[in-house]
Every structure is written in C-alpha cells, then in structure tokens.
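1. What would the 3D arrangement of this be:
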Amino acid sequence: MSNRKLRSIVVDDSEIQRTIVAKLITNHPNLELVAEYRNGVEVLKNVKSNEIDVIFLDVEMPLVNGFDLLSSMEHTPQIVLISSDPSYALKAFDFNVTDYLLKPIDEARFNIAVRKTLDASLNKAKVVEDDRHIFVKSSLQKVKVKLTDIKWVEALGDYVRLNLNDSSILVLSSMKSFSQKLPEDDFLRIHKSYIVNLHKVDKFNSNSVELCGEKLPLSRKRKTELKEALGAA
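-> Take a look at the predicted model:
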C-alpha cells in the first residue's frame, strides 16, 4: 500500500457520526485528520480547497446540506459523500464524487473508499508529472518539449540534440547551460557528451548506460552519482 497520507476533514451535523468517521480516518495509515466541522457554513469559512485532499461529507445537514456545499465551493478536493439514504447516490455522482458511503459505515467499505481516493490522487499526480515541460529554441521557434518525452540529450559542438520518444530536436546551447533547464531529480549528466532521463534507464555497468535500446558511455566519475540517483546498491 502507498505511504501517501491524504489530508482529510469530516463534515457532519451529528457528533456521534463525526466521531465514528474521525476514528476511521485516524486509524487509517493513508489518512490524516485535519479537522471536524458540524456544517457546510463552517467549511466555507475555514477551509481552502488546496489545504486538504478529501472531504468526508454528510449529505443531510441543516443550513447548508452536502450538495449545497459542493455547489458553493469554487474548487473541490476529492469528496466521499455519506448518507443513510441510498436514493442520493445518483445525484452524488453528478457532482463527480469519488465514492458514496451508506450509514452505518462498515470499516471494510470505508477502506475501499480510501483506496479509490488514493488511486485518484496518484492518477492526478501522474497527469501533473506528465505535463511538465520546457520550451527550447529550435529553427528560430520556441518549441514545447514534455520532460517525459526526453530520452537523452547529446552534445554536438555548439548544439545539443534532444533525443525524444518519437523524434529529435537540435538546440543551440552548451551542455552546461541546457542541463540547468532540467530537474536534477529526473536527469543526470553521465558523460561530458550525454545527459540521460533517469526514468528511462534500463541497466548500466562500469562504463555504459542502456536506455530505450541504446547504449551510452558512462564516465567513471559519474558512476557513483548514477548509482545514488537510481537508488542502486
């Protein structure tokens, strides 16, 4: 199971129900209980959506019910709706909630809901990761290049060549200057003429690195850095 912890709040007008859900959250290794609220008004006054990952939200509350709260929030985190009435389920998914729990809440079913929130959170993080990019100047144009598309960068005199998943781009730049555009956690200069995407490395030995079916030279002084970057023993 992932060691990620989702910051969570409970919103329910019933103190007994809040206590039950709060205990389930506290006992779950992937959840962190941030706060408990009695109604939607308290949430709108005190909670910013970027401060939490998931709301465990009762549908039937006075003042502002669960659906009213969702309609009032500009940006919503993941939502697990809770109700004693199954007839709300269809409407719940019109609000793109992650899951819908019926009272009384069964721990096993609660854990399934948490699993769904974790999966959705990881998928969202992957989308963000996949969209990271840089702009490079090539043929007098600024070209957007996704970092996940770069396999390796190769020095060619006054230029560098970006070897991508399905093409290559020639950029007027030194290796030193271009390396500063790339995140250190994802890319490493393994040789005076090569920078590799660490996520695409298949294997390596004392003098070479293999990735995407190609073998590139590895400088002796870079071997330790590569081992550390890949977490290799």
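2. all contacts plus neighbour counts: C-alpha atoms, from now on.
-> OK.
3. I'd like to know which elements the helix or strand where Val41 lies is packed against.
-> Assigned by DSSP states H and E, Val41 falls within helix 40-46. Under the contact criterion of 3 or more Cα pairs under 8 Å, 6 or more residues apart in numbering; DSSP states H and E, helix 40-46 touches helix 66-72.
4. Would you mark the buried spots in the helix it packs on?
-> 66-67, 69-70 (16 or more other Cα atoms under 10 Å).
5. what's the closest of the residues you listed to Ile82?
-> Gly66 (9.0 Å; Cα to Cα).
6. if I look at that closest one, how far off is Phe56?
-> Distance, Gly66 to Phe56, by Cα to Cα, to the nearest Å: 10 Å.
7. repeat for Asn197
-> Taken as Cα to Cα, the span from Asn197 to Phe56 is 39 Å.
8. To compare with the earlier structure, here is another sequence to fold:
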Amino acid sequence: MRSNNLKVMKCVVVDTCPKVIDTLKSYLNRIEHVKLVASFINPIDAVTFLNKNKIDLAFLDAKLFCSNWIEITKKIEHLPQFIFTADDAKFRLEAFKLNATDYLIKPMVFNDLLKGIFKVKNRDKQLSSSTVNIVSAGTKETKKDRGGLLIKTEYETIKLDISEIKYIQTVKCVTKIFINNYSAPIITTLELDKILVNLPDYFRQIHKSFIINTCLINKVLKRKVVIDDMHIPIGEIYADRVMTDLAY
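-> Modelled structure (predicted):
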C-alpha cells in the first residue's frame, strides 16, 4: 500500500516494444511512491505529453531519442530526469554526455531499475538541499544543471558540477577531485567508494586510487587512460571490466 506522506514520482515510458513497456510497468508498480502515468510507442506523442505535463522521470528508448535529444529538450517546458534504455551499450557514453541519470540494458532486471530510481531520488535531494556551488571554492560559477555533487571539504560544503569532474584521486587519507577549468583540485577526506555511489554510470573506478569521467578520455592505452595530460593507470583487478565497458 502506498503511503500518502511522501511525494509520488510520476514516470512515463517511451518504447517501440510493448513488452518492454509491460515489463517496466510491472517493475514500477512494485516500487513505493513511484507511478507510471503514461506510456507511448510513438515518440512524437510522448514529446507532446511531456510538454503539457510535469513529469519527474522519463524512460526513453535510446535509439529513438539519443541522437536528437538536445533538439527535443527545446520543445519541453518541464524537462524531467530521464533514463535511457537500450538493447546494448552502443549509446552509453552519448547518453551520459546528455546528462542521463542512468542507462539500462534490455532485457532489464528489477534490481537495475531500482538502482536507477535511487539515482533519480538522490539527484533531487542534492538539488533541493544545497544552494552552495563551486564559487565558494574560488572558481567560476558552475552550470545550473541536474549534475550537482555535494562535497565536504575542511572548511565548507560545496556543490560541484558532475559533468565537469575529470578524475578523482586518493592519496593516503586525502582525496583530490580534479575539475575542468579549475587549476587546483578540490580536497576532501571522503573515500572513493562514498563518492562513486553518488556519481552517474559514466564514471568508473579503474584503479584503487582513481575514478575517471569516461566521457573525457582522450586516449586509452594498454594499461592506462589519458585525460588531458594525465596518464592514469588501470589497476590489474579492474582491467577486464574497464576494457569491456569502454569497448576497447
């Protein structure tokens, strides 16, 4: 039974396969305070609906939306968080460059969907709980988007633009977060695993001491990746999974 004390997350699904829609409907019905309010096979009908209704989350078939999502967003007044769904990982990096909250491979399993819902809720909490941004650390104002990450430093809590994070390195008990267009890293004592859980899937831990933004990779070598001029090692225990994820 659904409680009336918490806001219901309103969702829509857009997919050309009725079976996928049925599966998502079944899964979403099992999650408290989440409701599927509409489903579409025709993407044009979906865009019309999204422009007229305030929705919290949209599940979008990547092959229908990924290539033209930027243009589509210009037509939607109340843009929801969105999760791309796809038959394979072909669109994964492109999806996260578009700021997707998650990317699910079909056939979807319930636990993966549940993790995606948690990511949506976490983004909402981050946006609503903080008005602090990276200006407080002495650099330029960040983009106002859905990619906020709260980081506690020695003197303050700041909000970082996730898409601008290049890589994160831990040295002994100190973690350094390197950001585009910012000369010095943000320093925190947060452990890598506690940061990684709040990052979208295009971030990967590739070494016990490094997390990287895979969208900003310049080159992948045999046992390292290059981001800007930084050569970041790939740990032995991470190598197989990293190479598979990056399709190298």
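9. Superposed, how do the two chains score by TM?
-> Overlay of the two chains. TM-score (TM-score structural alignment, normalised by the length of structure 1): 0.49; 126 aligned residues with a Cα RMSD of 2.4 Å.
10. Please name every helix or strand in contact with the helix or strand following the helix holding Val41 of structure 1.
-> Per DSSP H and E, helix 40-46 of structure 1 leads on to strand 54-58 as the next helix or strand towards the C-terminus. The elements that strand 54-58 of structure 1 packs onto, with contact taken as 3+ Cα pairs under 8 Å, 6+ apart, are strand 6-11, strand 78-83.
11. List the buried residues in the first one.
-> Within strand 6-11 of structure 1, the residues that count as buried by 16+ other Cα under 10 Å are 6-11.
12. How about stretch 110-125 of structure 2?
-> 110, 113, 116-117, 119-120, 123.
13. ditto for stretch 225-232 of structure 1
-> Buried, per 16+ other Cα under 10 Å, within stretch 225-232 of structure 1: Leu226.
14. Gln205 of structure 2 and Ala62 of structure 2, how far apart?
-> Distance from Gln205 of structure 2 to Ala62 of structure 2, by Cα to Cα: 25 Å.
15. how near is the residue lying closest to Lys219 of structure 2 once chain neighbours are set aside to Thr244 of structure 2?
-> Ranked by Cα to Cα, 6 or more residues apart in numbering and with sequence neighbours excluded, the top spatial neighbour of Lys219 of structure 2 is Val226, at 5.0 Å. Distance, Val226 of structure 2 to Thr244 of structure 2, by Cα to Cα: 17 Å.
16. related to what we said a few turns ago, so for Gln205 and Ala62 of structure 2, which sits in the more crowded spot?
-> Shown here are Gln205 of structure 2 and Ala62; by other Cα atoms under 10 Å, Ala62 has more neighbours (26 against 20).
17. Helices along structure 1, start to end?
-> Per DSSP state H, structure 1 carries helices over the ranges 15-27, 40-46, 66-72, 89-94, 107-130, 175-179, 223-230.
18. Quick one: neighbours of Phe204 of structure 1, just the number.
-> Counted with other Cα under 10 Å, Phe204 of structure 1 comes out at 17.
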